[in-house]
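**Student:** Provided below for reference: sequence and predicted model.
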Amino acid sequence: MIEFIFGLIGGTALLMYGVDMMGDGLERASGKLMKKILSVLTGNIWSAFFVGIATTVLVQSSTAITVLTVGFVNSGLMNLSQAIGIIYGANIGTTVTAQLMAFSFKFKLTEIALPVLGLGFAISYFAKKDVIKNIGSAIMGFGIMFLGLKILNSGVPFIQESESIRLFFQDYASITIIGIILGAVATALVHSSSATVGLVLMLGQAGVITLPGAIAIMLGDNIGTCITAQLASATGNINARRTAWAHTLYNIIGVAICAILIGPFINLIEFFTQIMYGSSEIGLQIANSHTVFNVVSALVFLPFHKVYVTFLEKIIVDKNEDTFEHLDKNLLTSPVAAFQATLQETLRALDIVKHMIDKSLTALYENSMKCLDEINKDEDILNKIQIDITSFVVDISKQGLTNQYSAMIPAFINSINNIERVGDRTIEYLKNISTKVDKQLPFSELSQKEIDVYKNILTTMISITIDSIENRDYSKVDEMKRLEDQADSFYNALLDNHIKRLENDICNVESGAIFVDLIGHMERMADHLYKVYMTLVDENLLSHL
């Protein structure tokens, strides 16, 4: 009995660890494929659906993809409709694990667990390229998963001989509603549908559970897997919570329909397995029930997708509909997603700086105190963004990154620091502008025109940087260098012009001091913006995002 319990615990632990390791290795080996989850940001429901399937097959965890999707929605990187499409696909993609486990029992693949584990270790240990190392890790994950299944399978004789275990599953699990509750509770506790499926396959192999009982537990497994997304969305915005509830209600509705039609569904699974494999092997039937259920659920919901989205928007409401947590911690599970969110937040910081420059000069020309208040609020937001990005990037660095992603850590920290310095310089010259507003000091028309030229240099540099990042355009290096050089030379020219105006009594002395301070800050702001461009508009960085 003790040996069986230890084997059950250890085998389940190895199974869960193996699936996670396999998914992590595959994800890191195919980082660019994970980018596809971001490509649906402007896509339709069908592209989101297929991306959900592909990425979940890659990661081998619908829970991970669903939590990641909640993070995207909470960050404002994805809308509710796209997120739900990914969830439809993720539920199908995760059934690949069940198929692998069923085949491992059917064709005795568990017997090659140790050789596969050894092969994966050798590849991971001796390979020099990160991609090959990650493939080795994924193969090790396969081996560990098979080893966990082998240990679980070793408990079959004990289960077959145990009258109490056999009677429990015959008396209770075969009752559909009880089986559903068992599956939901078990999956919610271990946060892994793969573990529940593995245990059900073991029970099926032992002959202590019938197909109706196994299907009931599998249906509950689909409900239990929703708990993680609910927890992830608890502190999120309204659309993050809608996404989690979309996942939960989708599975509950599908399970309810299937439970009502359990008889025809069992007949369908038996027929499908016989046609596909020419077999009535219960392990294959269990795996197929998992796949068929999720495929049919998706096909039922897809035609009514817009109605479902509207329904969720009606029943889950909040006053603060448009608030976003741009750097959601749920994104940390995927470096690509986390850095993509960081990049978007960096672009937001650039937009804020551009707004601060525009508003500061409006305050200068129009003597507007209202503009000054707006700029100070923008500076507070910018300071928070700097702190948030730095903290978030440090959290990303703790995830175990490949070399290509590790290089992004200093790039983003340096960039946001330079952007924040542009904001700081705006605040510094704002003090003098405030003095001008208070004293209603005059500014010559020629001085204003010269400052406008400087402002255009700065805002053009910001626009080029944003456009280059969004369009992955690396051709503006020379133009940025020309603008930065122009800012340097323009400073000296404006200083000479200013001295001449003072000599000719065209310019007020106190206004002149403000002018000199302003162009000095603007010249240094151009230096910071050039550094931001040269750091971020780098093909080696952007090609991985």
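**Tutor:** Done, it's in.

**Student:** make it CA atoms for all contacts and neighbour counts henceforth
**Tutor:** Will do.

**Student:** where does Gln274 fall, secondary structure wise?
**Tutor:** helix 262-277 (DSSP states H and E).

**Student:** what's the first helix or strand after that helix?
**Tutor:** That would be, after helix 262-277 and using DSSP H and E, helix 282-301.

**Student:** residues contacting the helix or strand following that next one, please?
**Tutor:** Once the chain leaves helix 282-301, the next helix or strand it forms, by DSSP H and E, is helix 305-315. For helix 305-315, contacts defined as Cα atoms under 8 Å, 6 or more residues apart in numbering pick out 80-81, 242, 245-246, 301.

**Student:** ok, and for helix 305-315, which residues are buried?
**Tutor:** 305, 308-309, 312 (16 or more other Cα atoms under 10 Å).

**Student:** then stretch 422-441?
**Tutor:** 422-427, 429-430, 432-437, 441.

**Student:** just the buried ones from the contacts of helix 305-315, in ChimeraX syntax?
**Tutor:** Entered in ChimeraX, the line below selects the buried ones among the contacts of helix 305-315, by 16+ other Cα under 10 Å:
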select :80,81,242,245,246,301
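
**Student:** got another one to weigh against that:
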Amino acid sequence: MTLNDVKLIFEFVGGLGMFLYGMNIMADGLQKAAGGRMKRMLGYITNNRILGILLGALITAIIQSSSATTVMVVGFVNAGILTLSQAVGVIMGANIGTTITAWIVSMSEWGEVMKPEFFAPVLIGIGAFILLFAKKEKRREAGGILVGFGLLFIGLSFMSGAIKPYRDAPVFAQIFTTLGSNPLFGILAGMAVTAIIQSSSASVGILQTLAMNGVVTWNSAVYITLGQNIGTCVTALLASMGAHKTAKRAAVIHLMFNVLGAVLFAVPMFILFRLNGAWASSAISSTQISMFHTVFNVANTVILFPFAGKLVALSEKIVRDKEAEVEETTEQQILSHLDNRILENPSFAIETAKREVVHMGELALDSVKLGLTAVATNSREAVDKIRAQEKTIDFMASALSDYLVKITNLSLMEDQSEQVKNLLYTVNDLERIGDHAENIAELAESKIKGEIHFSPMGQKDLEQIYSYAQGAVENAVLARKNEDAESIRKVIKFEDLVDNAEEDMRDKHIARLANHECRASHGVIFLDLIGNLERVADHAYNIAGYVKDEM
């Protein structure tokens, strides 16, 4: 091996690195540009599989990776956000969306103006200029997309240049003749390369770079491409390890879908190549690889779409239910909902965290409601339930805080960073509401032990302020869930009512004490109760304020 050979190997590896890094930067910029649209996509995923296919294709086209999309789907299924039936459509769509990268790579064959070396440096220059001097977030996103796009093409140019001196080498002809004459070898080669680099888009890009130099034959390209579609399933299969059985089934469906498609195409293509040997051994272009890749994935989806239900049923037979499966604890369920696989996409990760924050809010609200039952009816059962829920609320606060910190380390837009910060603050306020509910439970327990009963007037006042505090928390949770301005206004109204009622009730209670209408020991519990309710309303007000800041 000469020094020049080493130089060309370095050039190829460097080109591959630039290609992968450029694709990553471009996908990151596209994700940011999509912004809230990515978040809204989650709400559109229903049992309508056609809609799921469209969304899967769109998401993959944006993030430039079917592997990442499928890993997210595994995470969504594991978190209980998607059912297996819903996941099938998204997985099918992801295979179609990944063909976008192949078309971007093949652009260099569409004329001199489209060649990487012609316009890629200009794209990088313009993009870098925008990134350095632009202040607005949207412009900086556009700059990132341009730089990524340019680096992707420069990487392709480096890879192509490194291969060019060897295009007449007998070794290439021998390799692709072997792979083309034996479908199994071709498919295994495609699988192996894709499994190693964990990206079908990148492995197809490498194949297209070889095709640009005229060293890839039609039959070898077809079999390798089919293998690449199977190889991309490895990422999702690895991601499903340690997940629920339902998430494992989603990964298995992805594998079955691509394996069945590869078999359905490999058999007729093998026959066609046998009938026309000249065509089989002729060189294939990068654009023709893009065309086959697209036709395969679209046709595979059309053929297998009617059998989506059968794929789900078959996956359930492959990944069977354990006979004595241990039921998950509440803590395990919470951790499974905050699945790290969903961190592949910041918008979806934020939406997932928001769902769990709302769930935490509903638990805190339930604890507040139970507090009135405990105080009004001297219910020990309500006291015990509040304490049990407080442990869950504390666990959720810790788990959500950790998950939100992980999200802050992702590439976020300015408004996303603001929302994550507000979600962290909300978690803290909800945890404090849970603490106050526990304080109320302790006061109720003291009331039960001391056989304390409030006067009819005191009981009526307590129920009134309780309804206000409960209304404040209920609307704060609704405001966080729906980003609803009307709910925010109601929180403000209820918080004012609580403040006024607390001040009025404190004065009236002191007057009753002065007139010896109730005991001092009773009064301490009563004043502590209304004090806790006033702080509950304050925390609800804070939560509504965070939502208002985002609107």
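**Tutor:** Sure, I can see it. On a predicted model such as this, the values are computed, not experimentally measured, just so you know.

**Student:** where does the TM-score land?
**Tutor:** The TM-score (TM-score structural alignment, normalised by the length of the first structure) is 0.90; 532 aligned residues with a Cα RMSD of 2.7 Å.

**Student:** picking up where we left off before, only the buried residues of the helix holding Gln274 of the first structure, if you could.
**Tutor:** For helix 262-277 of the first structure, a neighbour-count test (16+ other Cα under 10 Å) marks 262, 265-266, 269-270, 272-273 as buried.

**Student:** list the contacts of it.
**Tutor:** Identification of contacts with helix 262-277 of the first structure by Cα under 8 Å, 6+ apart yields 211-212, 258, 279-280, 284-285, 288-289, 292.

**Student:** which residues of the stretch 401-550 of the second structure fall in helices?
**Tutor:** 414-449, 456-482, 485-514, 520-550 (DSSP state H, counting those that start in this stretch).

**Student:** in JSON lines: the ones you listed, plus distance to Lys115 of the second structure.
**Tutor:** As requested, the helices of the stretch 401-550 of the second structure are exported to JSON lines (distance: least, Cα to Cα, whole Å):
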{"stretch": "helix 414-449", "distance to Lys115 of the second structure": "35"}
{"stretch": "helix 456-482", "distance to Lys115 of the second structure": "48"}
{"stretch": "helix 485-514", "distance to Lys115 of the second structure": "52"}
{"stretch": "helix 520-550", "distance to Lys115 of the second structure": "44"}
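
**Student:** and the aligned partner of Ile9 of the second structure in the first structure, what does it touch?
**Tutor:** Using TM-score structural alignment, the partner of Ile9 of the second structure in the first structure is Ile5. With contacts defined as Cα under 8 Å, 6+ apart, Ile5 of the first structure has no neighbours.

**Student:** swap in 10 Å and give it another go.
**Tutor:** 11, 152, 155 (Cα atoms under 10 Å, 6 or more residues apart in numbering).

**Student:** sorry, back to before: dump the buried residues of helix 262-277 of the first structure into TSV; add distance to Arg472 of the first structure as well.
**Tutor:** Putting the buried residues of helix 262-277 of the first structure into TSV (distance: Cα to Cα, whole Å) gives the following:
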residue	distance to Arg472 of the first structure
Ile262	52
Phe265	50
Ile266	52
Ile269	48
Glu270	51
Phe272	47
Thr273	48
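
**Student:** from these, which two are the most distant?
**Tutor:** Greatest spatial distance among the buried residues of helix 262-277 of the first structure (Cα to Cα): Ile262 and Thr273, at 16.4 Å.

**Student:** lovely, talk soon.
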